[in-house]
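*Asks:* Could you look at this predicted model? Sequence included:
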Amino acid sequence: MEISGIISALLIGLVVGALGRLALPGRQRVGLLWTIAVGIVAALVGSVIAAALGVADTGGVDWIQWLIQIALAAVGVAALDRSRSRTRA
């Protein structure tokens, strides 16, 4: 992965975190900074997974890569929400 890919993954991570949070039903007890952090990690990991699957560089918008990243962000936000609810209970 090139440096431009890492920078774009970081910027896309901001959007991915928000979309991943919106994909979950109900209210999440996860703050904005944690959502952004999960989105950045999901974007980076999703880019690596998409590259490994050979779907990272396609003509036009990389829809499969976006879906992978959003799904990872949703899983990450849900896991963080679940772990935070256990520590508060």
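*Replies:* Arrived safely, thanks for sending.
*Asks:* contacts and neighbour counts: CA atoms only from here.
*Replies:* Fine.
*Asks:* Pull out the buried positions in the longest helix along the chain.
*Replies:* When the chain is scanned for its longest helix (criterion: DSSP state H), the result is helix 63-88. For helix 63-88, the neighbour count (16 or more other Cα atoms under 10 Å) marks 65-66, 68-78, 80-81 as buried.
*Asks:* which helices and strands sit right next to that helix?
*Replies:* The helices and strands touching helix 63-88, judged by 3 or more Cα pairs under 8 Å, 6 or more residues apart in numbering; DSSP states H and E, are helix 3-23, helix 32-53.
*Asks:* relative to helix 3-23, how tilted is it?
*Replies:* Inter-element angle recorded for helix 63-88 and helix 3-23: 60 degrees (by axes from the mean of the first three to the mean of the last three Cα atoms, to 10 degrees).
*Asks:* Okay, one more to line up with it:
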Amino acid sequence: MNWLWAIIVGLVLGLIARAVIPGRQRIPLWLTALCGILGGMLGNGAAGWLGVAETRGIDWTRHVLQLVGAILVVLVCERLWNTLRGRRASGPRQRM
């Protein structure tokens, strides 16, 4: 059941990250969820490293770190996805 929560939370984190990043991200929904999962894991690792992984009440610091991680992963994955697909972020492809 933990994997199901990881997918749900990853999708939510990925969608929020895409909403925060200016412009349009041309990545599929499955990659958004994967980026959210990886960003959440990155944020959890950072929270553990900073010593704020377990606090009383709602772990706002950990959640913000997860969102920041998801934003970073979405930015990197979007760049890689567009490079692999032959698209440019600045506009249409130019012919040589």
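*Replies:* Received the coordinates, thanks. Given the structure is predicted, the values throughout are model-derived calculations rather than measurements.
*Asks:* coming back round to it: ok, which of the helices and strands packed on helix 63-88 of the first structure comes nearest Arg86 of the first structure?
*Replies:* Ranking these by their distance to Arg86 of the first structure (criterion: Cα to Cα) puts helix 32-53 first, at 16.7 Å.
*Asks:* Quick check: buried residues in the closest one?
*Replies:* Neighbour-count burial for helix 32-53 of the first structure [16+ other Cα under 10 Å]: 35-50.
*Asks:* Specify which member of those residues is nearest to Ile3 of the first structure.
*Replies:* Among the buried residues of helix 32-53 of the first structure, and counting by Cα to Cα, the member closest to Ile3 of the first structure is Leu44, at 11.7 Å.
*Asks:* For that closest one, which non-adjacent residue is closest in space?
*Replies:* Sequence neighbours aside, Ala9 is the residue nearest to Leu44 of the first structure in space, at 5.6 Å (criterion: Cα to Cα, 6 or more residues apart in numbering).
*Asks:* so what's that neighbour up against?
*Replies:* Counting by Cα atoms under 8 Å, 6 or more residues apart in numbering, Ala9 of the first structure makes contact with Ile40, Ala43, Leu44, Ser47.
*Asks:* Tabulate the residues you listed in TSV, adding columns for distance to Gly5 of the first structure.
*Replies:* Shown next, in TSV, are those (distance: Cα to Cα, whole Å):
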residue	distance to Gly5 of the first structure
Ile40	12
Ala43	10
Leu44	9
Ser47	8
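*Asks:* which pair in those spans the largest distance?
*Replies:* Ile40 and Ser47 (10.6 Å).
*Asks:* tell me, what residue is most central in the second structure?
*Replies:* By Cα atoms, centre = their mean, the second structure has its centre lying nearest to Ala70, at 2.5 Å.
*Asks:* Wait, that residue touches Leu15, no?
*Replies:* No - with contacts defined as Cα atoms under 8 Å, Ala70 of the second structure does not count as touching Leu15, sitting 9.2 Å away.
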